[in-house]
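Chemist: got a structure for you, letters missing:
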């Protein structure tokens, strides 16, 4: 008789390091490996609980005395573009969208370098070379796509008209925008906003209810833009809830605001991996 061991991924905690969002804070992450035949189920289940994917790892902030980082997603059924967002869609009507397998190219890397040098020159990815970029894009054990946006009128330039790229996971209940980058030389296009708006459109086409955006951090200017999308929900106190008034949140710290790691892990709901009866 064959016996199947229960699905029990191991969770770990990173060492504290400077927070990239809030000054004078230290961040810490709870993480687990994403591998094997249960990878997609685990990614689906943990994404619903505030986790994000980075290559073969799922992680969630677990700072010692801070709970400012809140996982955010758009409820597609409740989203309606604002006037400024509608203008962004009109400005980018000339762009062509193409979804491909997650395979890195030199054109993508050139755009990625321009984006980092302009927007995140001091960030943790600033020194990423082509091989590391390829690993970020290609090392995925789940259903992922690279969504490319090109300008047909500039197809002969050094990047073959490439204007924006998003690495996107396809979950059982939505699209997860893992990482995106775009041409920083055309600020009037608001390409970062356009990427999100178009992913809402893709989710509707695929009849998926959510678009996962990563983390919204009150008090961080880098993350203010996410609160501008209607239908936004945040994962807080173990459940998804409407964002409401962004000004009603703060980023104050308190040593008792975070549950012990063992308690956090015990609360994680793992996917049911039992075979479905035939």
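Modeler: Right, received. Where do you want to start? Keep in mind it's a predicted model, so treat the numbers as computed, not measured.
Chemist: alpha carbons only for contacts and neighbour counts from here, please
Modeler: OK.
Chemist: and the helices in the stretch 101-250 of the chain, which stretches?
Modeler: 106-119, 130-138, 191-205 (DSSP state H, counting those that start in this stretch).
Chemist: adding distance to residue 91, write these out as JSON lines.
Modeler: Formatted as JSON lines, the helices of the stretch 101-250 of the chain follow (distance: least, Cα to Cα, whole Å):
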{"stretch": "helix 106-119", "distance to residue 91": "20"}
{"stretch": "helix 130-138", "distance to residue 91": "28"}
{"stretch": "helix 191-205", "distance to residue 91": "9"}
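Chemist: out of these, which gets nearest to residue 211?
Modeler: Of all the helices of the stretch 101-250 of the chain, helix 191-205 sits nearest to residue 211, with 6.4 Å by Cα to Cα.
Chemist: contact partners of the closest one?
Modeler: By Cα atoms under 8 Å, 6 or more residues apart in numbering, the surrounding residues in contact with helix 191-205 are 74, 76, 81, 85, 88-89, 92, 164, 166, 174-175, 180-183, 209-211.
Chemist: how about a cut-off of 7 Å?
Modeler: The list of residues contacting helix 191-205 from outside it, by Cα atoms under 7 Å, 6 or more residues apart in numbering, reads 76, 88-89, 164, 174-175, 182, 209, 211.
Chemist: this is the comparison structure:
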């Protein structure tokens, strides 16, 4: 009689459901649990293999007749912002990001709810309660940080922290070869700042400063307005059948 070691992952396949990215398509996902003493190691292996993390679940698309979801990671050492991206950085020069332990706060949840109510009222996260949010932030067996973005204060150069109201948040995994942006949200009333783009640019800078070669952005989906923006951050690598392929 044989048995699986307690830390060995077991994979499962979901039932078909409506695709959130492309019309008239169905999606299926393969998933496993990231728990136990090998959680960090397993998360890195799976992320490098095209999986994404949500709490203690790692998943990737496993659709029968579609391969539109493509994992993307930015080559941070070679990345140069475009003119538009430089304007975004300039517009947000008054913000500073601070890496915090993955602990939820009422201020974060208030911003999270405003973001969902303004941008994703019909999404799968629309009904998330404060308890759901707390689990999304805290339920992790890997190295996870919450990056909070606030306006610079008069002593930010000394403390390294921002001051004032919370403007944007990103839940970020730290791995041996890069940072992975798990989920981000921001003040929906400050659209002129392009905060989503800014957080990616700031994470590229952050990864480079940490000596990490990659920033993992999750899935790029050709033909999807929701995910098309990820193609702008080049050079990048996309995970295809032969492996990671460079795109300039």
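Modeler: Sure thing, it's come through. Model, not experiment: these values are computed from the prediction.
Chemist: returning to what we had before: can you lay out the contacts of helix 191-205 of the first structure as a markdown table showing distance to residue 240 of the first structure and neighbour count?
Modeler: Putting those into a markdown table (distance: Cα to Cα, whole Å; neighbours: other Cα atoms under 10 Å) gives the following:
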| residue | distance to residue 240 of the first structure | neighbour count |
| --- | --- | --- |
| 76 | 14 | 21 |
| 88 | 28 | 20 |
| 89 | 28 | 20 |
| 164 | 30 | 25 |
| 174 | 14 | 27 |
| 175 | 16 | 24 |
| 182 | 29 | 25 |
| 209 | 13 | 18 |
| 211 | 13 | 28 |
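Chemist: out of those residues, list just those in strands.
Modeler: With strands identified by DSSP state E, the entries of those that belong to them are 164, 174-175, 182, 211.
Chemist: can you name the residues that contact residue 178 of the first structure?
Modeler: When contacts are counted by Cα under 7 Å, 6+ apart, residue 178 of the first structure is found next to 53, 167-169.
Chemist: so how far is residue 166 of the second structure from the aligned residue in the second structure for residue 175 of the first structure?
Modeler: Residue mapping for residue 175 of the first structure onto the second structure gives residue 179, with TM-score structural alignment as the criterion. For residue 179 of the second structure, the distance to residue 166 of the second structure (Cα to Cα, to the nearest Å) stands at 22 Å.
Chemist: ditto for residue 5 of the second structure
Modeler: In this structure, residue 5 of the second structure and residue 166 of the second structure are separated by 44 Å, where distance is defined by Cα to Cα.
Chemist: between those two, which one's more packed in?
Modeler: Comparing residue 5 of the second structure with residue 166 by other Cα atoms under 10 Å, the one with more neighbours is residue 166, at 18 against 7.
Chemist: which residue in the first structure lines up with the more buried one?
Modeler: Structural alignment (TM-score structural alignment) places residue 166 of the second structure against residue 162 in the first structure.
Chemist: kindly report the same for residue 203 of the second structure.
Modeler: In the first structure, residue 203 of the second structure lands on residue 199 (TM-score structural alignment).
Chemist: one more: residue 221 of the second structure?
Modeler: Residue correspondence, TM-score structural alignment: residue 221 of the second structure in this structure matches residue 217 in the first structure.
Chemist: how much space separates its match from residue 85 of the first structure?
Modeler: 21 Å.
Chemist: over to residue 125 of the first structure?
Modeler: If you go by Cα to Cα, the gap between residue 125 of the first structure and residue 85 of the first structure works out to 29 Å.
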